[in-house]
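Chemist: sequence and predicted model, in that order:
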Amino acid sequence: MDSCQGLLILLFLETTYAWSCPHHCTCYPPEQKPQKVNCSFRELKTVPLLPSSTQELYLQYNQLETVPAGAFDNLQMLHVINLSSNRWHCDCGILYLKNWLEDQAGNMLISDVRCFTPPSLHQREISDLKWHELPSCSTPRRLCSDFLFRDLSLFVLLVLIFTFMIWIIVLAKRIRFKVEICNNRTEASHVLPSISTHLKRRMR
């Protein structure tokens, strides 16, 4: 939920500042629709909002540890990016950057992006990481098949409950029918002797 809200905020800000040069960065051309955005050596701790016209992006030598989900999704014209020499913390929060780098492989010039922490992953290329290697990502992911199996089990349970209810209704009707037959037979057993007695009296 938090990641979805963050993405919505990024989209809103993008429409507002789509052609603005990020604060603390230098852009070329300096006017509207910057194509080259240089945010290197700025000690940035968060990725700034980037204009969609960016073709070259330089974020090296900062204090960046992660990239928020969706931060690079609007950079459709990007063909050069430098993310090296940052303090990338490789846990579950780095998965967006890892997947983004994998998707862009071969499509643009990308500098080596390596983990800074934790020590067990120091200097590992982020794009080469496996999700089970990342701290706090060791628990198995819930796959679509898990949800399908859960929904199927729930459906089967509902069918069984519905069948059981129908069986109860049918059984109740049968019991009621038998009770009515028994009552009718009892009433008939009381009525017939009285009729026969009445006929005998009339015959006399």
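Modeler: In hand now; what should we look at?

Chemist: contacts and neighbour counts: CA atoms only from here.
Modeler: Noted.

Chemist: what is the helix or strand hosting residue 14 packed up against?
Modeler: Secondary structure from DSSP states H and E places residue 14 in helix 2-16. Helices and strands touching helix 2-16, by 3 or more C-alpha pairs under 8 Å, 6 or more residues apart in numbering; DSSP states H and E: there are none.

Chemist: who does the host helix or strand of residue 57 touch, helix- and strand-wise?
Modeler: Using DSSP H and E, residue 57 falls within strand 56-58. Packing contacts for strand 56-58, counted by 3+ C-alpha pairs under 8 Å, 6+ apart, involve strand 36-38, strand 80-82.

Chemist: quick check: residue 64 vs residue 87, distance?
Modeler: Using C-alpha to C-alpha, to the nearest Å, residue 64 is found at 6 Å from residue 87.

Chemist: more crowded one of the two?
Modeler: Shown here are residue 64 and residue 87; by other C-alpha atoms under 10 Å, residue 64 has more neighbours (20 against 17).

Chemist: second structure follows, compare the two:
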Amino acid sequence: MARLLPLCLLLPGQTSSACPRPCSCQGTRVDCSSTSLTSSNLPTSFPSGTTELLLHNNPLTTLPNRILDDLTALRSVSLHRNPWVCDCSVLYLRVWLLRHLNSHLGVNCSSPPHLKGRLITYLTEEEVLDSCHYWYCNLALFSQVCLIVFLMVQAALLVALVVFLKKFEKLSKEEESFTAEEAQKENEYSSL
């Protein structure tokens, strides 16, 4: 049992007790501000007792989904002065900010151009979704076409298999009847 405890601490989405690099920690305050953190090198977890998290003044464009959800003691988050990209990837941050209204000050979109300067919490879901990349739709359409083609090939193979089995069954019956006739003729010749 004691061996499993360290493994549980390494599971994704779990909080840790160690101060993440390159942040500095003082008590329950985690200061990651002005550390050049990006969305790709952001720590994957923060200490579980964190009450104040400073992430301002970094080149953060988005936050990974669920990164703040396990921080139940969190009372204050500083996210301003980051170049937030308000596309599909900002939906998690928008929902989290709406649930924690005291953390939304200065959390503005830096792109796309038509949303630049807008507070993320004031964006409608439609505005964010309109900024999504349309290649997702093309990918979905391509996947559906591939699925339909795959199903049609499977149906054709199934029909071919049924036709083959019917012909095989017919040939089998003909062979049995031919063999039975031959056996009967042989019996007639041997009885003479």
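Modeler: Nice, thanks for sending it over. Treat the numbers as computed from the prediction; the structure is a model and nothing was measured.

Chemist: what comes up buried for the following helix or strand past the helix holding residue 14 of the first structure?
Modeler: Proceeding N to C from helix 2-16 of the first structure, the next assigned helix or strand is strand 26-28, under DSSP H and E. Using 16 or more other C-alpha atoms under 10 Å as the test for burial, strand 26-28 of the first structure gives residue 27.

Chemist: same for strand 26-28 of the first structure, what does it pack against?
Modeler: The contact analysis (3+ C-alpha pairs under 8 Å, 6+ apart) places strand 26-28 of the first structure against strand 36-38.

Chemist: contacts for the strand it packs on, please.
Modeler: 21, 25, 26, 27, 28, 29, 54, 55, 56, 57, 58, 59 (C-alpha atoms under 8 Å, 6 or more residues apart in numbering).

Chemist: now render those as CSV, adding distance to residue 151 of the first structure.
Modeler: Shown next, in CSV, are the contacts of strand 36-38 of the first structure (distance: C-alpha to C-alpha, whole Å):
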residue, distance to residue 151 of the first structure
21, 48
25, 50
26, 53
27, 52
28, 54
29, 55
54, 44
55, 45
56, 47
57, 45
58, 47
59, 45
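
Chemist: PyMOL command for the buried members of those?
Modeler: Restricted to buried positions by 16+ other C-alpha under 10 Å, the PyMOL selection for these reads:
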select buried, resi 21+27+54+55+56+57+58+59
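
Chemist: the alignment partner in the second structure of residue 50 of the first structure and residue 185 of the second structure: what is the separation?
Modeler: Using TM-score structural alignment, the partner of residue 50 of the first structure in the second structure is residue 46. Residue 46 of the second structure sits 91 Å away from residue 185 of the second structure, going by C-alpha to C-alpha.

Chemist: residue 156 of the first structure belongs to a strand?
Modeler: No - per DSSP: H, G, I helix; E, B strand; the rest coil, residue 156 of the first structure lies outside any strand segment and is helix.

Chemist: quick one, helices of the second structure?
Modeler: With helices called from DSSP state H, the second structure shows them at 4-9, 91-99, 125-130, 135-191.
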